[in-house]
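Colleague: just need the structure, nothing else, for what follows:
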Amino acid sequence: MLTATGRRRLARCCGKAERGVALVVALLVVALATILVAALLDRGELALARTRNALRAEQVQAYAQGLEAYAIEALMLPRDGPDTHLSRWAQPLPLQDVPGGRLTATLRDLNGCFNLNNLAPGQATQWRELFTRLLAALALEPRLGEAVAQWLDPDPDAAPAASAYLGGAVPYRAHGGLFTHVSELRLVRGVDAMVYARLAPHVCVLPPGSRLNANTASAAVLQALAGSGTVPATAALGQQLWQNGRAQWSDAPSFWRATPLGSAPPGLAALVDVHSDAFLARGDIVLDDLPFTVFSVLLQRGGRVIAVQRSSGADEALVAAVALVPDPP
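Modeller: As a prediction, this is how the structure comes out:
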């Protein structure tokens, strides 16, 4: 039997134990409440970020449509004389402050680059020869021209290279049709990252049958134009014809007279001009310090300018192509 003193000691010990359990329970409640509040705050921030991103995406879409309309209006203005990098449409839109950020825009002449779809079956054979010379001007394997042509072949399974695509680590079939975007080059056999980075700024994707503008073509493309099987062209000649991006040939014959050829070789006269009807509108938009890049391919047909392709994302090939366009005077 416990004495009075023992009972008092036992009561004190039990009281301390109960207080300890209560303290642990209180700590657990506080911890659970903290976790719940943190989860609610995190969920709220995530919902806020989603709402902000959705709002910004809608803003970018609206600004992209506005920039495209601005580019179309610029191209619809009367154009006297040949198209050059100094033409009125080629002047970039100055930086504009808009709600939430800023934007600017540029127009690139797509007739100044080599149209990959001109290598499709049924097009002039001179395009293949010109593409081979362009590869040589860029110090790339001439065999890539055949690989690109096979990619465009409507019957890719009949091509000797079909097994090369199907036998790869990731098997796939050659497209067997027209290119839809320059980045599709990365799927062509032999086009690695280095080849793509070197070639992509000088090529583009348009409907077959487009012509080259001697005023806006890059130095490498002009070097390919000025050469032939018997009269090879040098990089220095290409730079001379390019005139630092400020060439202003009044017509195609005047361009040919400036080359060692003296006149257009057979079959090439119809492929070169000094007027353009295909353009790439690029918009650079910054909202909340987040950059967005949008593109529109514009074609001028029958007195109208229509958008035939829209894309977003800063394709490095398209960004690199900007370096080929001179700064405005």
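Colleague: all contacts plus neighbour counts: C-alpha atoms, from now on.
Modeller: OK.
Colleague: just checking, what packs against the longest helix along the chain?
Modeller: Longest helix in the chain by number of residues (criterion: DSSP state H): helix 4-76. The contact analysis (3 or more CA pairs under 8 Å, 6 or more residues apart in numbering; DSSP states H and E) places helix 4-76 against strand 278-287, strand 290-301, strand 304-312.
Colleague: and it, how far out from the chain middle?
Modeller: Relative to the mean C-alpha coordinate of its chain, helix 4-76 is positioned 39 Å out (CA atoms, centre = their mean, to the nearest Å).
Colleague: run this one through as well so I can compare:
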Amino acid sequence: MQPSKANKQRGVALIMVLLVVALIAVIAVNLGSRLQMQVLQTANLQQAEQSYWMWLSAEEVVGEVIKAELQDSDGVVNLQQNWAQQTGPFPVEGGTIAGQISDLHACFNLNALAARNEQGTNSNNRSPARYRPEYMALLKSLSIDDYTAQTLADTLIDWLDADTVLTGTYGAEDPDYLGLPHPYLAANSLLLEKSELRQIRGYSQEVYQKLAPYVCVIPGSTELVINVNTVDQSQPQLLVAAASGELDLGQATKFLQNRRADGYKDKEAALASPILSGLEGKNNVNLDNFGVKSNDFSLLATIQWGDLTLKATSVMQVTDKRARVTFRSFGE
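Modeller: Modelled structure (predicted):
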């Protein structure tokens, strides 16, 4: 018996209905997944936004704390002051916040390698890098051999300076980087973060890990002043560097061990100490590399809000009158 035309039409209609139902189900599932994703994205965005504002609030608090300390101490900075104490984590509604403040004059400012001597020229008819001897002393105090130290100094100078002329025998400019598997150009400008060292020829992961605890970047500044009050006792190499190698590690270690908890009241008192007084009159030592005052600090904020953990770094320039942020970045 042949099915009637009406039965065939009913069968086709049923199939169409089933297809429509299936299509609606697929669309509903897709819309549900998208809605769920949007809800999650919105929640994450809210957490990120809240964490960001907490970070900015932490900057304000830290700036006021340091500013008050500088007002009370006539600008002298030491490790007994409130800014130097580990802060937090403090509970806040929905999470916690913690901060660690560091003096950027208790480390070697890498941008100092861009500074030039006012007098004298080298073989390329340029004024030599003013703080190259200090950087070489730091590298050698970290048991880096002379050849590697020369290379690291010259390639960093070339990365920072504005020209494309090689520095010394071991420098590196654009052609050295354009020949790499993933080519790029030398920055020919100051650093913003010390992690940029990894782009410079010679700064392998091994070298970077050895050097990183002792160096920092002060954005826009080419000065080198080591605060003898805030150098960590475990880092006498920084004093060796400030003295261009005229202090040995033993002398620098003894100086830090004998330093009072609240440091020296002024630069003159520090330079009159039994160990640093021996540097007076040595031609290759710049006593201006030593100080007891600081205006550049970094804040590492760790913010936990909901499921989100944010680490963020702020570089701050602080005087007894004002505090301002000169650089921000996510991560340490």
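Colleague: for the helices and strands packed on helix 4-76 of structure 1, which one sits closest to residue 22 of structure 1?
Modeller: strand 290-301 (50.8 Å; CA to CA).
Colleague: now do the closest one against strand 278-287, angle only.
Modeller: Here strand 290-301 of structure 1 runs at an angle of 160 degrees relative to strand 278-287 (axes from the mean of the first three to the mean of the last three CA atoms, to 10 degrees).
Colleague: angle of strand 290-301 of structure 1 against strand 304-312?
Modeller: 150 degrees.
Colleague: quick revisit: tell me the most buried of the helices and strands packed on helix 4-76 of structure 1?
Modeller: Among those, ranked by average contacts under mean count of other CA atoms under 10 Å, first place goes to strand 278-287 (a mean of 23).
Colleague: matching residues in structure 2 for that strand?
Modeller: Aligned by TM-score structural alignment, strand 278-287 of structure 1 corresponds to residues 296-305 of structure 2.
Colleague: what about the matching stretch, how far off from structure 1?
Modeller: Aligned to structure 1 and superposed, stretch 296-305 of structure 2 gives a mean residue distance of 1.0 Å (mean CA distance after the TM-score superposition for structure 1).
Colleague: run a quick neighbour tally on residue 177 of structure 2.
Modeller: For residue 177 of structure 2, the neighbour count with other CA atoms under 10 Å is 17.
Colleague: what's the match for it in structure 1?
Modeller: In structure 1, the residue paired with residue 177 of structure 2 according to TM-score structural alignment is residue 165.
Colleague: cool, and residue 84 of structure 2?
Modeller: Match for residue 84 of structure 2 (TM-score structural alignment): residue 90.
Colleague: re earlier: looking at the helices and strands packed on helix 4-76 of structure 1, which is closest to residue 30 of structure 1?
Modeller: strand 290-301 (38.7 Å).
Colleague: what's the mean gap between the closest one and the aligned bit of structure 2?
Modeller: Averaged out, strand 290-301 of structure 1 is 1.5 Å away (mean CA distance after the TM-score superposition for structure 1).
Colleague: which strands or helices does that strand pack on?
Modeller: Here strand 290-301 of structure 1 touches helix 4-76, strand 278-287, strand 304-312, going by 3+ CA pairs under 8 Å, 6+ apart.
Colleague: which residues in the stretch 51-200 of structure 2 form strands?
Modeller: 87-92, 95-103, 108-109 (DSSP state E, counting those that start in this stretch).
Colleague: my guess is residue 275 of structure 1 contacts residue 82. True?
Modeller: Yes - counting by CA atoms under 8 Å, residue 82 is a contact partner of residue 275 of structure 1 at 5.3 Å.
Colleague: which of these two has more residues huddled nearby?
Modeller: residue 275 (23 against 18).
Colleague: which one is residue 202 of structure 2 nearest to, not counting chain neighbours?
Modeller: residue 152 (5.9 Å; CA to CA, 6 or more residues apart in numbering).
Colleague: can you check residue 84 of structure 2 too?
Modeller: residue 101 is the one closest to residue 84 of structure 2 (CA to CA, 6+ apart), at 6.3 Å.
Colleague: show me the contacts for residue 70 of structure 2.
Modeller: Applying CA atoms under 8 Å, 6 or more residues apart in numbering to residue 70 of structure 2 gives the contacts 76-77, 319-320.
Colleague: nope, residue 136 of structure 2 is what I meant
Modeller: If you count contacts by CA under 8 Å, 6+ apart, residue 136 of structure 2 has them with 149-150, 153, 241, 244.
Colleague: 10 Å instead?
Modeller: Residues in contact with residue 136 of structure 2 (CA atoms under 10 Å, 6 or more residues apart in numbering) are 142, 144, 146, 148-153, 241, 244-245.
Colleague: narrow those residues to those in helices?
Modeller: Reading helices off the contacts of residue 136 of structure 2 with DSSP H, I get 146, 148-153, 241.
Colleague: who wins for neighbours among these?
Modeller: So for those (other CA under 10 Å), the most neighbours sit at residue 241, 27 neighbours.
Colleague: so what's that residue up against?
Modeller: So residue 241 of structure 2 contacts 108, 131-141, 226, 247-248, 285, 289 (CA under 10 Å, 6+ apart).
Colleague: switch the cut-off to 6 Å
Modeller: Shown in contact with residue 241 of structure 2 (CA atoms under 6 Å, 6 or more residues apart in numbering): 134, 137-138.
Colleague: and which of the residues you listed is nearest to residue 17 of structure 2?
Modeller: Nearest member of those to residue 17 of structure 2, counting by CA to CA, is residue 138, at 79.6 Å.
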